[in-house]
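> Fold the following, please.
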Amino acid sequence: MKIIFMGTPEFSVPSLSRLIDEFEVSAVFTQPDRPKGRGKNLAMSPVKQLATSYNIPVYQPLRLKKNEEMIELIKNIKPDFIVVVAFGQILPKEVLDIPKYGCINLHASLLPKYRGAAPINWCIIDGENKSGNTTMLMDVGLDTGDILLTEEIDLTSDITAGELHDILMNSGGELLIKTINGIVNNEIKKVKQENDVSTYASMLGKDMANINWEHSSVSIHNFIRGLNPWPIAYTHYENMVMKIYKSRVLNEESNKCIGSIIEVSKEGLKVSTGSGVLLIEEIQFPGKKPLKVKDYIVGNKIDEGVVLK
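Coordinates of the predicted model:
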């Protein structure tokens, strides 16, 4: 069983590791090395680091589309499968048609919901109570291929995007193994996606992380969870940016001005929202480390009555 693996970030690594355990991974494709850190030195992707430790050939084309040299190389390998996990490029039809059994993709959502770049984050921002991984047979669309297998998990009301990322990252490899074996043994029935119920999870950015206190306490709490660990939700305390890492919805109402800090205590900051009261438990101010509110207020002052914006 010859596998070509395509992936780039940390999320892809456990999947590649499981494939190496079970099959022959003939080649790995990953994004080009990128400048990293203060020194801007070129750094290998996490996938490249793992592949090189196993002496697996690594290829890093800027684009696969119309790259005849890379496409010819893939054809010469004659893979049974191409497995894609967060590669960062859309595969052209010429590549999709090469493998004997096809190209399969591991996607971190319950398709057809949350197609696109940031399914984990938007699932939490939207307050979903379920998530999971899906394997699909790739086509030329963006996460539109036939569903092969799914693995569903229940979400708690306080799970963060970072925590869900790690759960799905570590379980995805096993789902890929089941999918490959199921295809080879003709045990999987493909299911076409229902496009009319699909949703799209757009890329995140720092410009969308400013909290709107007009929203409900539940909605803001989900927003904070969904943007942790990046880009981190923030608000303005007077003229300073205050990042918010952790919050809790309180069973309280307030008639105070929306966005105002109505109480400061070791429990946190109680803030009035468009509907309900939110307790902010962990914060970060510029130049400082993230701290629980109870630790921050030991040597610093946060005033009640200030309106967050």
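> C-alpha from now on. contacts and neighbour counts both.
Noted.
> In this protein, which residue is most central in space?
Ile120 (4.4 Å; CA atoms, centre = their mean).
> contacting residues for it?
Shown in contact with Ile120 (CA atoms under 8 Å, 6 or more residues apart in numbering): 108-109, 161, 164-165, 226.
> Using the three-state scheme, assign it.
helix (DSSP: H, G, I helix; E, B strand; the rest coil).
> measure it to Glu128 for me?
10 Å (CA to CA, to the nearest Å).
> Of the contacts of Ile120, just say which sits nearest to Lys100.
Set against Lys100, the nearest of the contacts of Ile120 by CA to CA is Ala108 (24.8 Å).
> which residues sit in contact with the closest one?
With CA under 8 Å, 6+ apart, Ala108 has these contacts: 119-120, 131-134, 168.
> Redo the residues you listed as a markdown table? Include distance to Ser15 and secondary structure.
Formatted as a markdown table, the contacts of Ala108 follow (distance: CA to CA, whole Å; DSSP: H, G, I helix; E, B strand; the rest coil):
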| residue | distance to Ser15 | secondary structure |
| --- | --- | --- |
| Pro119 | 18 | helix |
| Ile120 | 17 | helix |
| Ser131 | 18 | strand |
| Gly132 | 15 | strand |
| Asn133 | 12 | strand |
| Thr134 | 13 | strand |
| Leu168 | 10 | helix |
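> Narrow the residues you listed to those that are buried.
119-120, 131-134, 168 (16 or more other CA atoms under 10 Å).
> Pull the most distant pair out of those.
Among these, Ile120 and Thr134 lie farthest apart (CA to CA), at 12.4 Å.
> what touches both of the two?
The contact lists of Ile120 and Thr134 share 108-109, where a contact means CA under 8 Å, 6+ apart.
> how near is the nearest residue to Met138 once chain neighbours are set aside to Ile153?
With sequence-adjacent residues excluded and distances taken as CA to CA, 6 or more residues apart in numbering, Met138 is closest to Gly145, at 4.8 Å. As for Gly145, its distance to Ile153 is 22 Å (criterion: CA to CA).
> circling back to that earlier point, out of the buried ones among the contacts of Ala108, which is nearest to Asn181?
Scanning those for proximity to Asn181, where the rule is CA to CA, the winner is Thr134, at 15.4 Å.
> Wait, that closest one touches Asp146, no?
No: counting by CA atoms under 8 Å, Thr134 does not reach Asp146; the two are 10.2 Å apart.
> what are the ranges of the helices in the chain?
For the chain, the helices defined by DSSP state H occupy 13-22, 46-53, 68-77, 93-96, 119-125, 161-184, 217-226, 293-299.
> Turn these into JSON lines, columns for distance to Lys113.
What follows is the helices of the chain, written out as JSON lines (distance: least, CA to CA, whole Å):
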{"stretch": "helix 13-22", "distance to Lys113": "22"}
{"stretch": "helix 46-53", "distance to Lys113": "27"}
{"stretch": "helix 68-77", "distance to Lys113": "31"}
{"stretch": "helix 93-96", "distance to Lys113": "23"}
{"stretch": "helix 119-125", "distance to Lys113": "8"}
{"stretch": "helix 161-184", "distance to Lys113": "16"}
{"stretch": "helix 217-226", "distance to Lys113": "16"}
{"stretch": "helix 293-299", "distance to Lys113": "36"}
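> I have a second one here; can you model it like the first so I can compare?
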Amino acid sequence: MKLVFCGTPEFAVPVLDAVIAAGHEVSLVVTQPDRAAGRGMETHISAVKAAALRHGLPIVQPEKIKNNLEFRAQLESLQPDAILVVAYGRIIPDWMLQLPRFGNINLHGSLLPKYRGAAPIQWAVANGETITGVTTMLLEAGLDTGPMLLAEKRAIAPEETAADLFESLAKVGARLMVKTLAGLACGEIEPVAQDHSQATLAPILTREDGRMDFDRTAQVLVNRWRGFQPWPGAFTNFRGKKLVVHSMKVSDARAVATGEFEVRDGHLLAGCGEGTVLELIEVQLEGKKRMSAADLLNGYQVKSGERLGL
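Predicted coordinates for the structure are as follows:
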């Protein structure tokens, strides 16, 4: 097929590589504009742009696309068979949806209709799911509401983080997109409408999602920490300063007051909801380097009964 590929982060790169390897013609790569980031505000290109440069593909980086007449004329002149959209980061306007004969095909990081929205991989892990996957679908005007094409399941390991899962699902998704294009080309795939009554949302993450609420159970807090990697992570307050928790696990200890530290046999425990207990393993106090919980105990003389979140 003759394709236009729209994508931005690393998650989209395996799909681009795979469709090229499968023999499809990528006539144009559309990605977000270069951004200044970091302390030095250096200009950074997207992972998809870097991949497109490696393949020697034409690239366009429009700031806006809905009413961009130049961009519209460029796509209309190409007359692609399909437009692939993988974590592009822009809402696709109606004129783009109607342009290619096979439509705009999106790779979504969940088993639709569950986890529609901007952060499906993160919320699946944060909510303690044990199975997730990827879905190819036809885009329409609604948020991830279009008919499904193919899906593939993938188990989530108990220790796996969202960062781990991103890499794995990107590879699964790359294979699935190639399979989807082949099925559409030979007429073997019929789009299937989603059951909208089963839809759940996966909204964009905010910094506050990482704030630890010790009324939640220890397992819920661990799942949220796993889901919110690498950002916003998990944090609370201790002695008036932000305390980031880089590593934690559910403890089988008992009788720790909710929202309080307990020091037992050199272990730093925190009381959580329903009588459950969390063990903090690696932490970082505001303005300090990462350290083991043992170093925090020794360096700051943490005492049992000290409150968290204050």
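> Val306 of the first structure is nearest to which of the helices of the first structure?
Nearest of those (CA to CA): helix 293-299, 15.2 Å.
> Tell me the buried residues in that closest one?
Buried residues in helix 293-299 of the first structure (16+ other CA under 10 Å): 293-294, 296.
> how about Met138 of the first structure, what does it touch?
Counting by CA under 8 Å, 6+ apart, Met138 of the first structure touches 96, 102-105, 144-146.
> same deal with Phe29 of the first structure?
The contact partners of Phe29 of the first structure, by CA under 8 Å, 6+ apart, come to 4-7, 58-61, 87.
> most surrounded residue in those residues?
Ranked by neighbour count (other CA atoms under 10 Å), the contacts of Phe29 of the first structure have Phe5 at the top, with 29 neighbours.
> Double-check that one against Leu16; I have them as touching.
Yes: proximity of Phe5 of the first structure to Leu16 meets the contact threshold set by CA under 8 Å, at 7.0 Å.
> Quick check: of the contacts of Met138 of the first structure, which lies closest to Val307 of the first structure?
Thr144 (44.3 Å).
> tally of neighbours for Ser110 of the second structure?
27.
> do the same with Ser77 of the second structure
So Ser77 of the second structure, with other CA under 10 Å, has 9 neighbours.
> thinking again about what came up before, need the buried ones among the contacts of Ala108 of the first structure in TSV (columns: distance to Asp207 of the first structure).
Converted to TSV, these look like this (distance: CA to CA, whole Å):
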residue	distance to Asp207 of the first structure
Pro119	18
Ile120	19
Ser131	26
Gly132	28
Asn133	28
Thr134	30
Leu168	27
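> related to what we said a few turns ago, right, so of the helices of the first structure, which gets closest to Leu279 of the first structure?
Among the helices of the first structure, helix 217-226 sits nearest to Leu279 of the first structure (CA to CA), with 8.8 Å.
> By how much does the closest one deviate from the second structure on average?
Here the mean offset of helix 217-226 of the first structure against the second structure after fitting is 1.4 Å, by mean CA distance after the TM-score superposition for the first structure.
> coming back round to it: distance of the residue nearest to Met138 of the first structure relative to Tyr101 of the first structure?
From Gly145 of the first structure to Tyr101 of the first structure the distance is 14 Å (CA to CA).
> List the contacts of Thr144 of the first structure.
112, 115, 138, 193.
> By neighbours, which of the residues you listed wins?
Neighbour max across the contacts of Thr144 of the first structure (other CA under 10 Å) = Met138, 25 neighbours.
> before we move on, the earlier item: between the buried residues of helix 293-299 of the first structure, which is closest to Arg38 of the first structure?
Tyr296 (27.9 Å).
> distance of that closest one from Ile220 of the first structure?
22 Å.
> and what of Lys266 of the first structure?
Taking CA to CA, one finds Lys266 of the first structure at 21 Å from Ile220 of the first structure.
> Mind checking which of those two has more residues around it?
Ile220 (23 against 13).
> what residues are up against the counterpart of that one in the second structure?
Alignment note (TM-score structural alignment): Ile220 of the first structure maps to Leu221 of the second structure. By CA under 8 Å, 6+ apart, the residues touching Leu221 of the second structure are 212-214.
> Show me which of the residues you listed is closest to Ala270 of the second structure.
Closest to Ala270 of the second structure, out of all of the contacts of Leu221 of the second structure and judged by CA to CA, is Phe214, at 8.2 Å.
> which residues touch that closest one?
221, 258-259, 271-273.
> Run the chain-centre distance for the longest strand that the second structure contains.
Counting residues, the longest strand found in the second structure (DSSP state E) is strand 241-251. Centroid separation between strand 241-251 of the second structure and its chain, computed with CA atoms, centre = their mean, to the nearest Å, is 21 Å.
> tell me which residues of it are tucked away?
242-251.
> picking up where we left off before, look at the residue nearest to Met138 of the first structure and say how many residues are nearby.
22.
> doesn't Arg115 make contact with it?
No: contact between Gly145 of the first structure and Arg115 fails when scored by CA under 8 Å: they sit 10.7 Å apart.
> residues contacting Ala37 of the second structure?
Contacts of Ala37 of the second structure (CA under 8 Å, 6+ apart): 43-44.
> could you measure it against Ser46 of the second structure, distance?
12 Å.
> list residues touching both of these two?
With CA under 8 Å, 6+ apart, Ala37 of the second structure and Ser46 have no common neighbours.
> And the closest residue to Met137 of the second structure other than its chain neighbours, how far from Pro113 of the second structure?
Once flanking residues are discounted, Met137 of the second structure sits nearest to Met148: 4.2 Å by CA to CA, 6+ apart. Met148 of the second structure sits 9 Å away from Pro113 of the second structure, going by CA to CA.
> for Ala36 of the second structure, same thing?
In terms of CA to CA, Ala36 of the second structure sits 35 Å off from Pro113 of the second structure.
> Can you give me the neighbour number for Asp143 of the first structure?
Neighbour tally, Asp143 of the first structure, other CA under 10 Å: 25.
> Show the contacting residues for Gln60 of the first structure.
So Gln60 of the first structure contacts 29-32 (CA under 8 Å, 6+ apart).
> sorry, that was for Phe23 of the first structure
1-3.
> again, but for Glu128 of the first structure
Leu155.
> Which position in the second structure pairs with it?
So, by TM-score structural alignment, Glu128 of the first structure is matched to Glu129.
> List the contacts of the residue lying closest to Gly210 of the second structure once chain neighbours are set aside.
Computed as CA to CA, 6+ apart, the closest residue to Gly210 of the second structure that is not its neighbour in sequence is Ala234, at 4.5 Å. By CA under 8 Å, 6+ apart, Ala234 of the second structure lies in contact with 210-212, 224-225, 228, 244-246.
> Since that was my last question, I'll sign off now.
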